[in-house]
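Novice: Provide a 3D model corresponding to the input given below.
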Amino acid sequence: MSASPGAYRAPGAGLRALQLLGIVWTLPNTLVGCVLGVAGLAAGAHMHLRVRDLAIVFHRWPWGPGGALTLGNVILHTGDTLDSACMTYAHRAGHGEEAPIVLADHERAHVYQYMVLGPLFLPLYLLCGGVSVRNRFERAADRYACEGRSWWPW
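Specialist: Sure thing, here's the model as predicted:
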C-alpha cells in the first residue's frame, strides 16, 4: 500500500543529513522569504513551522494575487491553511480535467527543488517560464502533489 502524497514519514539519519545540507544550500533564498514574511507580520500575517514541509509558513500574507509563493524553506501563503485543495496549473490553463491537489503538497515539492538547486533555483525557474503551465518546475510540483513522487523537474 502506497502512502498518499501528504503522508508524513520521519526521515532516517542519512536523509536528515542531506536535508540539513539542502537547508544550508538554499539559505540565501530562505532569508529573502523570511524578510518578506516578517514584513507581512506587521500587516496581519502569522507564522508557524511546518516540520513535514521543512518550511516556515506565513499565512494570511497580505500581498500578491492569492495562493502561495515558496522561497527556499519559507512559504508565503495568502490563505489560512496550506491543507486546502487547489487546481493544477494544467487544469487552470484548460489542458484537461485534473482532480484538485493539496496546496501543501505542491509547495513542499518546491521546497525540495530549492534544497537541491539552492541559489540556482530562481534563475532556472525564470528561464523555464516563471509562473506558467509551461514551467517544468510547476508541472513537477503538480505531479508530486497528485502522485507523491517525481518532484524533480528533469
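Novice: use CA for all of it now, contacts and neighbours both
Specialist: Will do.
Novice: which residues of the chain fall in strands?
Specialist: When secondary structure is read from DSSP state E, the chain shows strands at 46-50, 55-59, 68-71, 74-77, 85-86, 101-102.
Novice: Let's compare: structure for the following, please.
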Amino acid sequence: MVAGIAWASPWTLLGLLAGLAGMPAGARPRFSVRDRALVFVRWPWGPGGAMTLGNVVLATGHDLEATCLTYEHRAGRCSHPQVRLGDHERAHVYQYMLLGPLFVPVYFLCGGISVRNPFERAADHYAIHGRGWWPWTPRSLV
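Specialist: Okay, the predicted model is just below:
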C-alpha cells in the first residue's frame, strides 16, 4: 500500500495543488480512509461528479456518497443500478497506485473519459461488485 501511494505521488501532488487552488472558491479537504484518498469536496470546476489524481479526489458535490449511473448504462449498453461515486473513484485510486505516473497516459491511450475505456468500465464494475478494479482481470476471477 505504501509503495503504491509513493508510486502514485506525482499525480497525487498535482491533485493536491488542484485541490488547494479550489479552496478560495469553496473546496474543502477531507481525508477518507474508506476511499484511500484526500477528498476535496465542493471543488468548483468541472461538469460535476469527481475526478481522481493519484490519491486525491476532486469532487464537485458535498461528499462521495452521491450515486451515479455507470458509463455503460449512460451509453445505453445495459441497465445497471446506480453506484456510489466514491466506490467508482476508489477503483481509480487503486489503478493509480498500480500504474503510478503511467496511469494518465495509459488511461488516455485506452479511450479517455468514455464507455470505451476499460479503466472506466472496471471502475464501474468495482463500484457495483466491490471487486474487479483492474481492467484486465478475467471476469471469471471477480
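Novice: tm score of chain vs chain?
Specialist: For this chain pair, the superposition-based TM-score is 0.94 by TM-score structural alignment, normalised by the length of structure 2; 136 aligned residues with a CA RMSD of 0.6 Å.
Novice: Any chance of TSV for the strands of structure 1, columns mean neighbour count and distance to residue 152 of structure 1?
Specialist: Written out in TSV, the entries for the strands of structure 1 read as follows (neighbours: other CA atoms under 10 Å; distance: least, CA to CA, whole Å):
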stretch	mean neighbour count	distance to residue 152 of structure 1
strand 46-50	15	21
strand 55-59	24	18
strand 68-71	22	16
strand 74-77	29	19
strand 85-86	16	20
strand 101-102	20	17
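Novice: can I get these in CSV with distance to residue 116 of structure 1?
Specialist: Formatted as CSV, the strands of structure 1 follow (distance: least, CA to CA, whole Å):
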stretch, distance to residue 116 of structure 1
strand 46-50, 19
strand 55-59, 15
strand 68-71, 13
strand 74-77, 15
strand 85-86, 25
strand 101-102, 22
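Novice: Out of those strands, flag the one nearest residue 143 of structure 1.
Specialist: Of all the strands of structure 1, it is strand 101-102 that lies closest to residue 143 of structure 1, at 9.3 Å by CA to CA.
Novice: and that closest one, which stretch of structure 2?
Specialist: Residues 83-84 of structure 2 are where strand 101-102 of structure 1 lands when matched by TM-score structural alignment.
Novice: which residues of structure 1 fall in helices?
Specialist: Counting by DSSP state H, structure 1 forms helices over residues 13-25, 27-41, 89-92, 103-117, 121-127, 136-147, given from the N-terminal end onward.
Novice: Mean neighbour count and distance to residue 71 of structure 1 for these - can I get that in a markdown table?
Specialist: Conversion of the helices of structure 1 to a markdown table gives the following (neighbours: other CA under 10 Å; distance: least, CA to CA, whole Å):
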| stretch | mean neighbour count | distance to residue 71 of structure 1 |
| --- | --- | --- |
| helix 13-25 | 14 | 11 |
| helix 27-41 | 18 | 5 |
| helix 89-92 | 16 | 19 |
| helix 103-117 | 24 | 8 |
| helix 121-127 | 14 | 9 |
| helix 136-147 | 23 | 13 |
